[in-house]
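Engineer: How does the following fold in three dimensions:
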Amino acid sequence: MSSTESCQIDIPVPAIPSGSGELGFPATHAPAVIRLSGSVEVAGGGTVQPIRPGALRAVFVALVLENGRYVCRQRLLDLLWDECPRSAPVNLRGYISRLRHDLAAIDPVLGESLVTLKGAGCHYALQIPDAAVDVRHFQHHAEHGDQQRRAGDRRGAARHFRAALSAWRGPLGPGCAGSRRLDALFETYHERCLTVRERYAESLLQLGHTLELVPGLRELLRSAPLREGAWCLLLRVTYLGGDLDATMGAWHEAVATLADHGLDPSAEMVRLHLAILRRDDAAIRNPCHIPGSRAPR
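Structural biologist: Next up, the predicted model:
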């Protein structure tokens, strides 16, 4: 069972706007599907074509993540190399040329979407409609989920968070050869995905789901054991689901895991523990704050 499936409840998923028109493919052309999470590939016409690994793949991912905006040459160089070799500008031009050729071989319209703006330094853009890119699906639904969450629409938030997680298939940009800046960019998406998983579980908890959320939260904690938000959710769903032994076991496990990394439970987590000991159901169901993860001290 995947990391998204394990905590998903069947709630109808809203559609994303097509995004075709001014930026993207003509309405008469069925666009290829661009996948950046889990693998980096282009699907269309009954085939799936991976983008060549290494620096060329890093250029492709970096351009797609810019959502059609022009990217200056220096920005791409910084994402490819921590310290640029003298040959870096020439190498980048070669990567752009090969990428354009590879995309055109998959789909001529896709090849034409890689645009070069010449002038005071080169700028590049990969103009692809939002509906064709998995990460943009993720961003679209994650943002709308947050909006519904702030508006108090729990079911609407859950629907959008579920749709966001359905678009996310694994780590962003595997097989890319880039700089620490590119790695940091990927990490921001990873953190965003973890937050969406927590908020999806929170939305489902507010809709009355409890113990069925445990497998998904456990899987999240295996990949991110310092996420106090996920630990707090695990404490709450087991308590509200009537499994107090599991709640206390999870508390001791959380304290030990944090201690292994030189951390103590946050004040919010301690307050939740005290609410559990007092059997304060109202505070457990609707805590004023759920903490996120913290770096080891």
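
Engineer: can we go C-alpha only for contacts and neighbour counts from here?
Structural biologist: Will do.

Engineer: Helix or strand: which one has the most centrally placed residue in the chain?
Structural biologist: Nearest to the mean C-alpha position of the chain, by C-alpha atoms, centre = their mean, lies Cys193 at 3.5 Å. Using DSSP states H and E, the element containing Cys193 is helix 180-206.

Engineer: Can you point out the buried residues in that helix?
Structural biologist: Of the residues in helix 180-206, 182, 186, 189-190, 193-205 count as buried by neighbour count, 16 or more other C-alpha atoms under 10 Å.

Engineer: looking at the protein, which residue lies furthest from center?
Structural biologist: Most peripheral residue of the chain (C-alpha atoms, centre = their mean): Arg278, 36.7 Å.

Engineer: how far out from the middle of the chain is the one helix or strand Ala254 maps to?
Structural biologist: Assigned by DSSP H and E, Ala254 belongs to helix 244-260. Its chain's C-alpha centre and that of helix 244-260 lie 27 Å apart, by C-alpha atoms, centre = their mean, to the nearest Å.

Engineer: what sits against Val42?
Structural biologist: By C-alpha atoms under 8 Å, 6 or more residues apart in numbering, the contact list for Val42 reads Ala32, Val33, Ile34, Arg35, Val48, Gln49, Pro50, Ile51, Ile106.

Engineer: let's see 7 Å
Structural biologist: Val42 is in contact with Ala32, Val33, Ile34, Arg35, Val48, Gln49, Pro50, counting by C-alpha atoms under 7 Å, 6 or more residues apart in numbering.

Engineer: Quick check: which element contains it?
Structural biologist: Judged by DSSP H and E, Val42 forms part of strand 41-44.

Engineer: ok, now how distant is Pro50 from Gly24?
Structural biologist: According to C-alpha to C-alpha, to the nearest Å, Pro50 and Gly24 sit 21 Å apart.

Engineer: Here is a second sequence; please produce its structure as well for comparison:
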Amino acid sequence: MTGAATDRVAFGVLGPVRAVDAGGPVPLKGPRQRAVLARLLIARGRVVPVERLVGDLWAEPADGAVAAIRTFVADLRRALEPDRRPRQPARMLVTAPPGYALRAAPDSVDAWRFEDAVAASGRLLAAGQAGTALDRLTDALALWRGPAYAEFAGEGWARAEINRLDELRALAVERRAESLLALGRAAEAATELRTHAEAHPLREDAWVLLALARYRSGRQGEALAALRQARDTLVTELGVDPGPRLRQLEADILAQAPHLN
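Structural biologist: Below you'll find the model as predicted:
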């Protein structure tokens, strides 16, 4: 990401797209203006050509599409930098041939903060700092207000980023469960993992963690049931056998291996 804004505008994309400054919510006009903002946020400071914006916003662009993009950008600039004087260069939503770029500060977008927290949690868990990892992940997951880029879920230009953020969210839930297990809070982890595994039945790691959490809660039968359910789901839905981690955990549970405790 390049550049940084001097204005303190916070952007939210983990839910409906929004912008908030010191005075409260920034007024955003209409779905296409909001789409321009979302598209620029997805670009993470890179330049998005005008023609790309036109193609993203209209399936069959009209003759005035380029002029409409310019109007949307001008309105967004006024909303994001209301104190900017006429003819003063924009600091946040800048013109950069062949298009535009949004110079958002690294900590001003909730999705970027969430991504940083998930990355940090992996390092913290590896270093044995489960308590700190749990705190970071709890705060990070609380940033979600709904589906990422909620109003643009059906747009092709948003789909890859939505999928990436959804994958990170699932990983965050699983790492939070790992943190709970490391802290001896297996029953709490099992409760959360049950919902997670049911919502993401093809995530083998979710089933493995659920089975381990149940085993450490003294529920061996339920742990094995989770592994059987995972196997049945993978075979039925994907036509594949469980991976080595799941198979090894089943064998260890049956053997009541000491390292599981």
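
Engineer: TM-score them against each other, please.
Structural biologist: Overlay of the two chains. TM-score (TM-score structural alignment, normalised by the length of structure 2): 0.81; 252 aligned residues with a C-alpha RMSD of 2.8 Å.

Engineer: Please name the nearest non-neighbouring residue to the residue nearest to the centre of structure 1.
Structural biologist: Leaving aside its chain neighbours, Cys193 of structure 1 sits nearest to Leu165 (7.5 Å; criterion: C-alpha to C-alpha, 6 or more residues apart in numbering).

Engineer: Check the burial of that neighbour by counting its neighbours.
Structural biologist: 25 (other C-alpha atoms under 10 Å).

Engineer: which SSE is it in?
Structural biologist: Going by DSSP H and E, Leu165 of structure 1 is part of helix 154-167.

Engineer: about what we covered before: the helix holding Cys193 of structure 1 vs structure 2, average offset?
Structural biologist: On superposition with structure 2, the mean distance recorded for helix 180-206 of structure 1 (mean C-alpha distance after the TM-score superposition for structure 1) is 1.4 Å.

Engineer: which other helices and strands contact that helix?
Structural biologist: helix 154-167, helix 228-240 (3 or more C-alpha pairs under 7 Å, 6 or more residues apart in numbering; DSSP states H and E).

Engineer: chain center to that helix: distance?
Structural biologist: 5 Å.

Engineer: Then stretch 63-80 of structure 1?
Structural biologist: Taking the mean of its C-alpha atoms, stretch 63-80 of structure 1 sits 19 Å from the chain's own mean (C-alpha atoms, centre = their mean).

Engineer: what does stretch 142-161 of structure 1 give?
Structural biologist: Centre-to-centre, stretch 142-161 of structure 1 and its host chain are 16 Å apart (C-alpha atoms, centre = their mean).

Engineer: how long is that stretch end to end?
Structural biologist: Start and end residues of stretch 142-161 of structure 1 are separated by 6 Å (C-alpha to C-alpha).

Engineer: Over to stretch 101-118 of structure 2?
Structural biologist: Stretch 101-118 of structure 2 end-to-end distance (C-alpha to C-alpha) = 26 Å.

Engineer: Read off where it ends up in structure 1.
Structural biologist: The alignment of stretch 101-118 of structure 2 onto structure 1 (TM-score structural alignment) covers residues 125-142.

Engineer: Name the residues that touch that stretch?
Structural biologist: Residues beyond stretch 125-142 of structure 1 that count as contacts (C-alpha under 7 Å, 6+ apart) turn out to be 16-20, 23-25, 31-36, 63-64, 68-71, 113-116, 160-161, 163-165, 167-168, 196.

Engineer: about what we covered before: what's the residue nearest to the centre of structure 1 aligned with over in structure 2?
Structural biologist: Using TM-score structural alignment, Cys193 of structure 1 lines up with Arg169 in structure 2.

Engineer: What of Ser39 of structure 1?
Structural biologist: For Ser39 of structure 1, the aligned residue in structure 2 is Pro16 (criterion: TM-score structural alignment).

Engineer: if we can go back for a sec, can you tell me which residue in structure 2 aligns to the residue nearest to Cys193 of structure 1?
Structural biologist: Looks like Leu165 of structure 1 aligns to Leu141 there (TM-score structural alignment).

Engineer: now that match: how far from Ser121 of structure 2?
Structural biologist: Relative to Ser121 of structure 2, Leu141 of structure 2 is positioned 12 Å away (C-alpha to C-alpha).

Engineer: Ala67 of structure 2 and Val54 of structure 2, how far apart?
Structural biologist: For Ala67 of structure 2 relative to Val54 of structure 2 (C-alpha to C-alpha), the value is 10 Å.
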